[in-house]
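A.B. asks: below: sequence and its predicted model.
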Amino acid sequence: MSRIVQNGTTATRTLHYAAALKTLPRDMVSLSDYSAEQILALVESAADLKNKTKNHGQTFHPDQPLKGQTVALLFSKRSTRTRVASESSIAYLGGHAMFLGKEDIQLGVNESLRDSAQVISSMVDGIFARVGAHNEITTLAQYSTVPVINALCDENHPTQILADLLTIWEVFGQRRPQAKSMLDVFRGLRVAWVGDANNIVYEMLAAMPKCGFDMRICTPAKYPVPERVRQMAEGDAKEAKVSVEYFTDPEKAVKDADIIVTDTWVSMGQEAEKAQRLRDFEGYQVSGEMAKRGGAKNDWVFMHCLPRKPEEVTDEVFYSDRSVVFQEAENRKWTILAAFAALLPKKKSN
């Protein structure tokens, strides 16, 4: 049994999925590569680590699984939450974090990604990479001899979605105290995405349907979710007996929503498109009035992976009691910590 932190309180929960931690793939490129049980096991582990730290005074992992090991943090893009979460997590596990920004190394510039992967992985025990194109993270994983964890690429953001799932577990675990497992808490919850078709929603679709969520995805007609992502999500939804639907009208998408999620409309590298994008996303701002008109549930909660811009969500929602954005941000640490603890203390590949 473990006492799990839920919004500052605790609840006793059985760790149902711990055995699945032993079956994880070597790398974490996308949660599409993980089963529902493996995803839930990582979230349970994160909740357990959070509980032991915040409620029982555990300031470092007692086994120090990364003692004597170095983890390379390859960051082609700047970051706040990801960098703080990853460096503090490695210290918690007894390891050494080596931060390598785009000014520090020649990642795919004067040296190929293949060569960089082979060289860097020969000297470290794990790689946590925040990159641009999806093929950069897959190339690193292909040619690295140590585990590679995707800290962000233009198609995926697995550690963010793990943090989202931990946050949902904390909030709705309190509301569903009779649920016997994390899957029981998640099953039937309706998540409405209102925003761009980007790496966050792709990763949500890679993980949430298989974990029992009904999904409502709303993007402007000019920004559709790619067909390959739709097919993957619909296959998972069919197997899990849940639904995934797509909309262009935000008010239709949020009907009966338990959770409304959005993200930036102008990602890093899209600054030149800002004026056009703001026009294209007119009417997509998440507000209390929009949610009420659309028929979201009375106790719906709001999520955003940050940083946030006012055009995406009103202050009235963002700073309200229904917003869990800062709890969600903190949970980046606990889920990254769980991923490191599960994946990195492994021997190198031959």
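C.D. replies: Received the coordinates, thanks.
A.B. asks: please count neighbours and contacts with C-alpha atoms only from this point.
C.D. replies: OK.
A.B. asks: and the strands in the stretch 1-150 of the chain, which stretches?
C.D. replies: 2-6, 9-13, 70-75, 96-101, 126-130, 148-152 (DSSP state E, counting those that start in this stretch).
A.B. asks: of those strands, which is nearest residue 287?
C.D. replies: strand 2-6 (25.6 Å; Cα to Cα).
A.B. asks: got the angle for the closest one vs strand 9-13?
C.D. replies: Relative orientation of strand 2-6 versus strand 9-13 (axes from the mean of the first three to the mean of the last three Cα atoms, to 10 degrees): 140 degrees.
A.B. asks: run through who's touching strand 2-6.
C.D. replies: 10-15, 47-48, 50-51, 54-55, 169-171, 173-174 (Cα atoms under 8 Å, 6 or more residues apart in numbering).
A.B. asks: before we move on, the earlier item: out of the strands of the stretch 1-150 of the chain, which is closest to residue 193?
C.D. replies: Set against residue 193 and scored by Cα to Cα, the strands of the stretch 1-150 of the chain come closest in strand 148-152, at 19.1 Å.
A.B. asks: check it against this one:
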Amino acid sequence: MKNNFKGRDFLSLMDFTREEVYELLDLAVELKRRHAIGDDPKPLQGRTIAMIFEKNSTRTRLSFQAGIAQLGGQSFYMRPDEMQLNRGEPIKDTARVIDRYCDALVIRTFGKERVEEFAHYMKNPVINALTDQEHPCQILADLMTIREKKGRLEGLKLTFAADLFNMAHSLLIACPLMGIDIAIAHPEGLKADPKIVEFAEETARKNGTKVVLTTDMSEALRDADVIYANTYHSMGTTEEERKQREAIFFPYRIDEEKVKVAKDDFIFLHCLPAYREEEMTESILEGPHSVVWDEAENRMHTEKAVLAAVVY
């Protein structure tokens, strides 16, 4: 690879240039091609990857574990309730021990400060598998999928309709960086992280792209090349909160009528899990525009690319 990724953390796409993101995407494409013909390279042979998931996961955990195995490495999943970290051990102590035993840490947790503290005390790379603020591994898979289906990234328009949590933040970082216009449709009163919005707008000015946050669903969807939905239920949401949020977000549900203003050849993304008839209709999720299952597969290949690039 042209750039030296070895030993670098993968915490946020803010830390990477457009050229570096393309290198990771190119590597993911090659790893996917080789996996399809049964010729997986083994850059992680003899390497051990620790995994801490303080939030539940299906796809992220499985894709990392499968990907590590395909690249010849071993993964060890540590349940939070089995760790001394859960009994008050400082992060810095846990981090320094993991650093002596393992070649990298994949962590899925709550605040980004926890990931950053692990990274501070570890010499080996730390990979952000999701925090409340960002989900960079998912976005890398999304970029791979868009490029795979559209043949390019630059000059496209992506519309995101959901809550302004980690996925919205990561798209705000990635889209202007990669030359994609982004429009986010959201209910009145919601606010994205102002520092991330500032980063997105500054990057957009440099790269000649557009960043729009609006309550107008039709405006956001107009001429979209990519339409992205996401669940608006956080883990631990009560039934009462769920009903309240369903009412608030129903006008932002992706359905056949709303997408008429998008490009005829738009593609539909969703990072899953998907709640049919809530954030999108069944016919959108299962329809001809949906590339959700390719997107899910590509998460494994982009995660493999990150691991192959950063692990010594």
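C.D. replies: Looks like it arrived, so ask away. This structure is a prediction, so every number in the text was calculated from the model and none was measured.
A.B. asks: ok so, going back, what's the PyMOL syntax to select whichever of the contacts of strand 2-6 of structure 1 are buried?
C.D. replies: To isolate in PyMOL the members of the contacts of strand 2-6 of structure 1 that are buried, counting by 16 or more other Cα atoms under 10 Å, one can use:
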select buried, resi 13+15+47+48+50+51+169+170+171+173+174
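A.B. asks: equivalent range in structure 2 for stretch 222-229 of structure 1?
C.D. replies: Using TM-score structural alignment, the residues of structure 2 aligned to stretch 222-229 of structure 1 are 189-196.
A.B. asks: name the residues of that stretch that are buried.
C.D. replies: Buried-residue list, stretch 189-196 of structure 2, by 16+ other Cα under 10 Å: 192, 196.
A.B. asks: for stretch 104-111 of structure 2, same thing?
C.D. replies: Quick answer for stretch 104-111 of structure 2 (16+ other Cα under 10 Å): 104-110.
A.B. asks: on the three-state scheme, the residue nearest the centre of structure 2 is what?
C.D. replies: Among the residues of structure 2, the one closest to the centroid is residue 138, at 2.0 Å (Cα atoms, centre = their mean). Assigned with DSSP: H, G, I helix; E, B strand; the rest coil, residue 138 of structure 2 falls in the helix class.
A.B. asks: what residue of structure 1 matches up with it?
C.D. replies: That one, residue 138 of structure 2, aligns with residue 160 by TM-score structural alignment.
A.B. asks: in contact with the nearest residue in space to its match that is not next to it in sequence: list those residues for me.
C.D. replies: Spatial nearest neighbour of residue 160 of structure 1, excluding adjacent residues (Cα to Cα, 6 or more residues apart in numbering): residue 332 at 6.3 Å. Counting by Cα under 8 Å, 6+ apart, residue 332 of structure 1 makes contact with 81-82, 85, 159-160, 162-163.
A.B. asks: residues in structure 1 matched by stretch 105-118 of structure 2, start to end?
C.D. replies: Aligned by TM-score structural alignment, stretch 105-118 of structure 2 corresponds to residues 127-140 of structure 1.
A.B. asks: so how far is that stretch from its chain's centroid?
C.D. replies: When distances are taken as Cα atoms, centre = their mean, to the nearest Å, stretch 127-140 of structure 1 is centred 16 Å away from the chain's centroid.
A.B. asks: what sits up against stretch 101-121 of structure 1?
C.D. replies: 72-77, 127, 136, 139-141, 143-146.
A.B. asks: how much space between residue 43 of structure 2 and residue 11 of structure 2?
C.D. replies: 21 Å (Cα to Cα, to the nearest Å).
A.B. asks: quick one: which of the two has more around it?
C.D. replies: Taking other Cα atoms under 10 Å, residue 43 of structure 2 and residue 11 do not tie; residue 11 has more neighbours (24 against 18).
A.B. asks: identify the residue of structure 1 aligned to the more buried one.
C.D. replies: Using TM-score structural alignment, residue 11 of structure 2 pairs with residue 29 in structure 1.
A.B. asks: pretty sure its match is in contact with residue 147, am I right?
C.D. replies: No. Look at residue 29 of structure 1 against residue 147 with Cα atoms under 8 Å: they stay out of range, at 10.1 Å.
A.B. asks: list residues touching both of the two?
C.D. replies: residue 141.
A.B. asks: helix or strand for residue 191 of structure 1, just tell me which one.
C.D. replies: Using DSSP states H and E, residue 191 of structure 1 sits in strand 190-194.
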